[in-house]
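Q: Quick one, what's the 3D model for this:
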Amino acid sequence: MSFTLAKTERLAAILSQTPVIPVLTFSDAKSGLETAKALRDGGLTVLEVTMRTPKALEALKAIVDEVEGVTVGAGTILEPEHVQQAIESGASFLVSPGSSSRLLGAASEAPVPWLPGVSTVSEAMQLSERGATFAKFFPAGPAGGPAFLKSLVAPLPELHFVPTGGIDMSNVQDYLKLRNVACCGGSWVAPQDAIDAGDWGKIQSLAKEAAALKAR
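A: Coordinates of the predicted model:
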């Protein structure tokens, strides 16, 4: 089994801390530190740093080492080597846009929980067969949105989702009200233009608004 009870419980505890997980892309460690502090001060304490830039791991490690009160995961995990790199940088959980046999093998051996992505019923069933209780639903908007997830409640009642992609304050509550949604992921709480401009006040304000949301 790829998903152990211990790691599933740890992931459940992480996801239950927040209605929204900011999905973050950093070009340097300094912007990562300041963004993380602004999000934390706004009430969002679970963060996903995507592995999309050369400085991503450096930013993740800096946040883990220097920003108290946050739980930091590594996103856009695509290869087995990414798993080890993220763990060495201090990631508390891993997130992928999809899943593969190679990733399943690497993630099953990792000491931290993994949130794999799905966008179809077949993918969701395959993960459920392996013991998964949580999956990222990506890209949420193009893949069917809230209506798609609502249709999975009856056939897959044990599987819960973290929809990500195409979500903002205009539609996030449509997801959070669903029984099978644990929380949502999104970049709107820390827009790239605000990060680039160093507008930490704007990010804190957006985080405060998102933190006030309630799941179900």
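Q: Going by C-alpha atoms from here, please, whenever you check contacts or count neighbours.
A: Fine.
Q: Quickly find the element holding S122.
A: Here S122, judged by DSSP states H and E, is contained in helix 121-129.
Q: After that helix, which helix or strand is next? Please name it.
A: Following helix 121-129 in sequence, per DSSP H and E, is strand 134-137.
Q: Touching that following strand from outside, list them.
A: Around strand 134-137, the neighbours that count as contacts under Cα atoms under 8 Å, 6 or more residues apart in numbering are 8, 95-97, 115-119, 124, 159-164.
Q: quick one: the helix holding S122 to chain centroid distance?
A: 19 Å (Cα atoms, centre = their mean, to the nearest Å).
Q: Can you spell out which helices and strands pack onto that helix?
A: Using 3 or more Cα pairs under 8 Å, 6 or more residues apart in numbering; DSSP states H and E, no helix or strand is in contact with helix 121-129.
Q: Could you pull out the buried residues of it?
A: By 16 or more other Cα atoms under 10 Å, the buried positions in helix 121-129 come out as 124-125, 127-128.
Q: What ranges does the chain have for its strands?
A: Here the chain has its strands, by DSSP state E, at 20-24, 46-50, 71-75, 93-95, 114-115, 117-118, 134-137, 160-163, 184-186.
Q: Let's compare: structure for the following, please.
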Amino acid sequence: MTTLEPSQPGISMADKIALIDRICGQARILPVITIAREQDILPLADALAAGGLKTLEVTLRSEHGLTAIRLLREQRPELCVGAGTVLDRSMLAAVEQAGAQFVVTPGCTQDILEAGVESPLPLLPGISSASEIMMGYALGYRRFKLFPAEISGGAAAIKAFGGPFGEVRFCPTGGVNPGNVKQYMALANVMCVGGTWMLDSSWIKNGEWARVQACSAQALALLD
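A: Reported below is the predicted structural model:
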């Protein structure tokens, strides 16, 4: 089992935190993907990977989300493929069966947080307030997605959270772009960022995979 593979049932929260750290540390920028057409799954993933983005969050915002996760795990085992927009236990169970290697939620409820504790997959809960961090913290979570990041206070909010929550680190998503990505990544309590600016819908619709690749490479170059 590689360091990016899901662990077996009974994995501790500490081990899940360490796994999230490895996943996010390798990713730095996590493309948040919504698949509109099944035919785009492999060429889009290949273009992102060619640009250096090899850790992907495939959302369940379309009917092709689970198909994409299954196909990528089967056909592109070198990539790290997570599931996004997971809203409840049934969706969590579905992405586990599809082979997702990590799970991201846009928000948190007590039920989904508890389901994440029970799951063999590491879960990155979405939060936008200190109270939500505390809900997760009480169950052992120390890694969160700030969403929607810019609307929820952006880099200033994450810096402020560092005071009361010294052990917590974040993946800000929502409004992250080439103009502010360095500001986020400069924060000690940011482990990676989620973004969509390398996923222009017209490029994907027209099969302009070279543009996706170039934009992905440029995104990573901003952090060097």
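Q: Can you calculate the TM-score here?
A: Superposed pair, TM-score by TM-score structural alignment, normalised by the length of the first structure: 0.94. Supporting alignment: 214 aligned residues with a Cα RMSD of 1.5 Å.
Q: Give me the mean distance between the helix ranked longest in the second structure and the first structure.
A: If you go by DSSP state H, the second structure has its longest helix at helix 13-27. Following the fit onto the first structure, the mean deviation recorded for helix 13-27 of the second structure is 1.1 Å by mean Cα distance after the TM-score superposition for the first structure.
Q: which bit of the first structure covers that helix?
A: Mapped onto the first structure using TM-score structural alignment, helix 13-27 of the second structure spans residues 4-18.
Q: for that stretch, which positions count as buried?
A: In stretch 4-18 of the first structure, counting by 16+ other Cα under 10 Å, buried: 7-8, 11-12, 14-15, 17-18.
Q: Between which two of these is the distance greatest?
A: The span of the buried residues of stretch 4-18 of the first structure, defined through Cα to Cα, is set by K7 and T18 at 18.1 Å.
Q: re earlier: which of the buried residues of helix 121-129 of the first structure lies closest to S170 of the first structure?
A: Distances from S170 of the first structure to the buried residues of helix 121-129 of the first structure, taken by Cα to Cα, are shortest for A124, at 26.4 Å.
Q: and the aligned residue in the second structure for that closest one, what does it touch?
A: Counting by TM-score structural alignment, A124 of the first structure lines up with I133 in the second structure. Counting by Cα under 8 Å, 6+ apart, I133 of the second structure makes contact with 127, 144.
Q: and the gap between I133 of the second structure and L87 of the second structure?
A: Distance, I133 of the second structure to L87 of the second structure, by Cα to Cα, to the nearest Å: 17 Å.
Q: and if you look at V103 of the second structure?
A: 10 Å.
Q: Between those two, which is the more surrounded one?
A: V103 (25 against 17; other Cα atoms under 10 Å).
Q: aligned partner of S170 of the first structure in the second structure?
A: In the second structure, S170 of the first structure lands on G179 (TM-score structural alignment).
Q: on that earlier part again, which helices and strands sit right next to the longest helix of the second structure?
A: By 3+ Cα pairs under 8 Å, 6+ apart, helix 13-27 of the second structure packs against strand 55-59, strand 123-124.
Q: Just the buried positions in the longest one, please.
A: Neighbour counts using 16+ other Cα under 10 Å place 55-59 of strand 55-59 of the second structure among the buried residues.
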